[in-house]
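Participant: what follows is a protein structure lacking sequence information:
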């Protein structure tokens, strides 16, 4: 296991970072760490009020922090486009895009565009956002990065192209695992396509292990299950690491010089659930280029966001 922690992060003065889901949990802790190192952080939040409250807490630790809160609802492609246009128009550069926000194991709901909410928020929303911000990433001088947050649960995931949105059959954990596998497939396929063009943009996947955030509570709350909510709270207290520790793989993927495009980063401790970040291997299905290309084509069709990147195959 590496000895890398937040003290190992380089100075980020003059860098601009976008973090989705920046108002709580891992996104908030990542924002705090980026800001302390001098980066200008665009806090992409579904609820601007909560985003402003989170911004104030970061300023308590880092009074000089450069922070901008912008509305981003990944469950609404119109919101994704509006956000991306604002960033492209108002930010001089974009050095790191952290695709961090997500929902986990919730009852079936649909996004504004009719997608299963887990697949729509966790994968399609970030796919669209990345495509819309990619010109800015490519035009920014020097190396830039796209970091996509997955989960160890991706290992049980399969992409059901015949029922991507769970309209015929829905299991909340299967849907979550599918969306998290999609995150890794997307990160790798994006890197392959960027590499084929010679672009100085690295696409990296990561996972936080088991971190205590409010992500685990939303599913039981939406399902109205007090028992599941209680079990999640107990499990968080017993097994989980802190949100700050859970943010380390994302921070490593975003800033460590040793990171290469196509890497997968996670905590290197007990069962890869906790500990300091290291490079790891995702499951075999995540490296299937044919599935990655098919998912890419479907994602472009469903979001209406077409990347100007060739298929390296």
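Facilitator: Great, that's in hand. What you see is a predicted model, and the numbers here were worked out from it, not measured in a lab.

Participant: okay, CA-based contacts and neighbour counts for the rest of this
Facilitator: Noted.

Participant: who does the helix or strand residue 221 falls within touch, helix- and strand-wise?
Facilitator: Assigned by DSSP states H and E, residue 221 belongs to helix 215-223. Counting contacts by 3 or more Cα pairs under 8 Å, 6 or more residues apart in numbering; DSSP states H and E, the secondary-structure elements packed against helix 215-223 are helix 226-239.

Participant: let me know the angle separating the helix it packs on from helix 215-223.
Facilitator: On the basis of axes from the mean of the first three to the mean of the last three Cα atoms, to 10 degrees, helix 226-239 is oriented at 170 degrees to helix 215-223.

Participant: for helix 226-239, which residues meet the burial criterion?
Facilitator: For helix 226-239, the neighbour count (16 or more other Cα atoms under 10 Å) marks 228-229, 232-233, 236 as buried.

Participant: closest one to residue 136 out of these, please.
Facilitator: The shortest gap between residue 136 and any of the buried residues of helix 226-239 belongs to residue 236, at 38.3 Å (Cα to Cα).

Participant: before we move on, the earlier item: which other residues reach the helix holding residue 221?
Facilitator: Among residues not part of helix 215-223, those counted as contacts by Cα atoms under 8 Å, 6 or more residues apart in numbering are 25, 102-107, 226, 228-229, 232-233.

Participant: redo that, cut-off 6 Å
Facilitator: Contacts with helix 215-223, where a contact means Cα atoms under 6 Å, 6 or more residues apart in numbering, come from 105-106, 228-229.

Participant: before we move on, back to that, closest to residue 143 out of the buried residues of helix 226-239?
Facilitator: Distances from residue 143 to these, taken as Cα to Cα, are shortest for residue 236 (36.9 Å).

Participant: burial measure for residue 49, as a count.
Facilitator: The number of residues packed near residue 49 is 13, by other Cα atoms under 10 Å.

Participant: for residue 129, see how far away it is.
Facilitator: Distance, residue 49 to residue 129, using Cα to Cα, to the nearest Å: 22 Å.

Participant: where along the stretch 201-313 of the chain do the strands fall?
Facilitator: Listed in chain order, the strands of the stretch 201-313 of the chain (DSSP state E, counting those that start in this stretch) span residues 201-206, 264-267, 277-279.

Participant: got another one to weigh against that:
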């Protein structure tokens, strides 16, 4: 079996021209890296971010990376109503709006709050609502856009950081 360096590198990402990716949490970390590389390879990227200022800063980085178009949809992934509204907005934005298809959904938005207990507006624990429920709901709402697209993918990004939290209450 080849080692990781031989098995994968960003240089092996094929041309993504004509493909559209939706990436939650695309304003930093893994989400920003994925959005940047996909745009560099020609994909149209729709960033789903909570903070407009951080999204604008990340968008400048992604725009500079390559030819793929970049759009931003603002949403708090811990709030089901915002996730549904974001899905409706995504359906009308950029290449998705023009073609009615989505090739890649990367559910990357996440947080870890080891301090005080926090809840969303429905009383759901904030980590759970953001890291799990929000991504599931977005994938469900966007399903008609990727269900019949050959090669479409949904990628769920996770973390082991929750292992450092003693109590979610």
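Facilitator: Now that the structure is in, tell me what you want to look at. Bear in mind the structure is a predicted one, so any value in this text is a computation, not a measurement.

Participant: any chance of the strands of the stretch 201-313 of the first structure in TSV, plus mean neighbour count and distance to residue 300 of the first structure?
Facilitator: Conversion of these to TSV gives the following (neighbours: other Cα atoms under 10 Å; distance: least, Cα to Cα, whole Å):
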stretch	mean neighbour count	distance to residue 300 of the first structure
strand 201-206	28	18
strand 264-267	28	24
strand 277-279	25	29
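
Participant: any chance of the ones you listed in a markdown table, with distance to residue 151 of the first structure too?
Facilitator: As requested, the strands of the stretch 201-313 of the first structure are exported to a markdown table (distance: least, Cα to Cα, whole Å):
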| stretch | distance to residue 151 of the first structure |
| --- | --- |
| strand 201-206 | 8 |
| strand 264-267 | 9 |
| strand 277-279 | 14 |
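
Participant: nearest to residue 5 of the first structure, out of those?
Facilitator: strand 277-279 (7.8 Å).

Participant: how far off centre is the closest one?
Facilitator: Computed by Cα atoms, centre = their mean, to the nearest Å, the chain-centroid distance of strand 277-279 of the first structure equals 17 Å.

Participant: kindly report the same for stretch 64-80 of the second structure.
Facilitator: Stretch 64-80 of the second structure has its average C-alpha position 8 Å from the chain's average C-alpha position, going by Cα atoms, centre = their mean.

Participant: buried sites along that stretch?
Facilitator: Residues of stretch 64-80 of the second structure classed as buried under the neighbour-count rule (16+ other Cα under 10 Å) are 65-80.

Participant: what range in the second structure does the helix holding residue 221 of the first structure sit on?
Facilitator: Alignment of helix 215-223 of the first structure against the second structure: no match, by TM-score structural alignment.

Participant: would you mind measuring from the counterpart of residue 72 of the second structure in the first structure to residue 56 of the first structure?
Facilitator: Under the alignment (TM-score structural alignment), residue 72 of the second structure pairs with residue 69 of the first structure. In this structure, residue 69 of the first structure and residue 56 of the first structure are 11 Å apart, going by Cα to Cα.

Participant: check residue 8 of the first structure too.
Facilitator: Here the criterion is Cα to Cα. By it, residue 8 of the first structure lies 25 Å from residue 56 of the first structure.

Participant: higher neighbour count, those two?
Facilitator: When residue 8 of the first structure is set against residue 56 and neighbours are counted by other Cα under 10 Å, the residue ahead is residue 56, at 15 against 12.

Participant: in what helix or strand does the counterpart of residue 34 of the second structure in the first structure lie?
Facilitator: Applying TM-score structural alignment, one finds that residue 34 of the second structure aligns to residue 30 in the first structure. Using DSSP H and E, residue 30 of the first structure maps to helix 25-36.

Participant: any idea which helix or strand comes after that helix?
Facilitator: The element immediately downstream of helix 25-36 of the first structure (helix or strand, assigned by DSSP H and E) is strand 40-45.

Participant: and whichever helix or strand comes after that following strand, what's buried?
Facilitator: Reading on from strand 40-45 of the first structure to the C-terminus, the next helix or strand found by DSSP H and E is helix 48-61. Of all the residues in helix 48-61 of the first structure, those buried under the rule 16+ other Cα under 10 Å are 48, 51-52, 54-55, 58-59.

Participant: what would these look like in CSV with distance to residue 14 of the first structure?
Facilitator: What follows is those, written out as CSV (distance: Cα to Cα, whole Å):
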residue, distance to residue 14 of the first structure
48, 25
51, 22
52, 22
54, 22
55, 19
58, 18
59, 18
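
Participant: list just the nearest of those residues to residue 34 of the first structure.
Facilitator: residue 58 (10.3 Å).

Participant: wait, what's in contact with that closest one?
Facilitator: residue 32.

Participant: and the gap between it and residue 22 of the first structure?
Facilitator: Separation of residue 58 of the first structure from residue 22 of the first structure (Cα to Cα): 11 Å.

Participant: residue 111 of the first structure too?
Facilitator: Relative to residue 22 of the first structure, residue 111 of the first structure is positioned 20 Å away (Cα to Cα).

Participant: these two: which is more packed in?
Facilitator: Legend: neighbour count by other Cα under 10 Å for residue 111 of the first structure and residue 22, higher for residue 22 (29 against 18).

Participant: hmm, back to that, and the helix holding residue 221 of the first structure, how far out from the chain's middle?
Facilitator: Centre-to-centre, helix 215-223 of the first structure and its host chain are 19 Å apart (Cα atoms, centre = their mean).
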